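Student: no sequence for this one, just the structure:
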């Protein structure tokens, strides 16, 4: 039996999306290979927004997201905003 998985790679103001069909059981690594996306700049993976690993098993209808590295430390950004005069 085959499963359908969406693989999404996003940047600010744009994204790429592909649907792949994989034989069961399928892992994140299988979906990445089938998607054809370049994952060298990928910082991790998430299934429906929950961080996961390359060996995690996928289910039919899952949305696999490729995560980008953070451009700024969120704690440092908040600190700078708090120090700005109002």
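Tutor: Nice, thanks for sending it over. Quantities reported herein were computed from a predicted structural model and do not represent experimental measurements.
Student: alpha carbons only for contacts and neighbour counts from here, please
Tutor: Noted.
Student: where along the protein do the helices fall?
Tutor: All helices of the chain, identified by DSSP state H, fall at 28-35, 74-83.
Student: and of those helices, who's closest to residue 22?
Tutor: Judged by Cα to Cα, the one of these that comes nearest to residue 22 is helix 28-35, at 7.2 Å.
Student: so which bits of the closest one are buried?
Tutor: Buried residues in helix 28-35, counted by 16 or more other Cα atoms under 10 Å: 28, 29, 30, 31, 32, 35.
Student: ok, structure two:
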């Protein structure tokens, strides 16, 4: 058995699930087991901050993070700040 944590952070709250999964479990297995509300709206997943694919095998103490869609383009935000606006 391995222990992993699945996390989905919102601006005002954090949803998390601590799971025990079988050796060889994948990111997709962890997401299915966690069943976090709002997970279907997340376009990407990372493990310890590094983008991960659903078939990636997890290890003990991994942290699976659901990545929410960007609300604004970071390049546009930088340009706006550079213009002083």
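Tutor: Here it is on my side, so go on. Because the structure is a prediction, the values reported are computed rather than measured.
Student: residues in contact with the nearest residue to residue 30 of structure 1 once chain neighbours are set aside?
Tutor: Nearest residue to residue 30 of structure 1, sequence neighbours excluded (Cα to Cα, 6 or more residues apart in numbering): residue 22, at 7.7 Å. Residues near residue 22 of structure 1 by Cα atoms under 8 Å, 6 or more residues apart in numbering: 2, 3, 4, 5, 30, 31.
Student: same check, this time on residue 67 of structure 2
Tutor: Residue 67 of structure 2 makes contact with 8, 42, 43, 44, 45, 46, according to Cα under 8 Å, 6+ apart.
Student: count of neighbours near the fifth one?
Tutor: A count of nearby residues for residue 45 of structure 2, using other Cα atoms under 10 Å, gives 24.
Student: what's the distance between it and residue 79 of structure 2?
Tutor: 28 Å (Cα to Cα, to the nearest Å).
Student: distance of the counterpart of residue 22 of structure 1 in structure 2 from residue 70 of structure 2?
Tutor: Using TM-score structural alignment, the partner of residue 22 of structure 1 in structure 2 is residue 21. Separation of residue 21 of structure 2 from residue 70 of structure 2 (Cα to Cα) stands at 30 Å.
Student: same check on residue 31 of structure 2?
Tutor: Distance, residue 31 of structure 2 to residue 70 of structure 2, by Cα to Cα: 20 Å.
Student: give me the buried subset of the contacts of residue 67 of structure 2.
Tutor: Buried among the contacts of residue 67 of structure 2 by 16+ other Cα under 10 Å: 8, 44, 45, 46.
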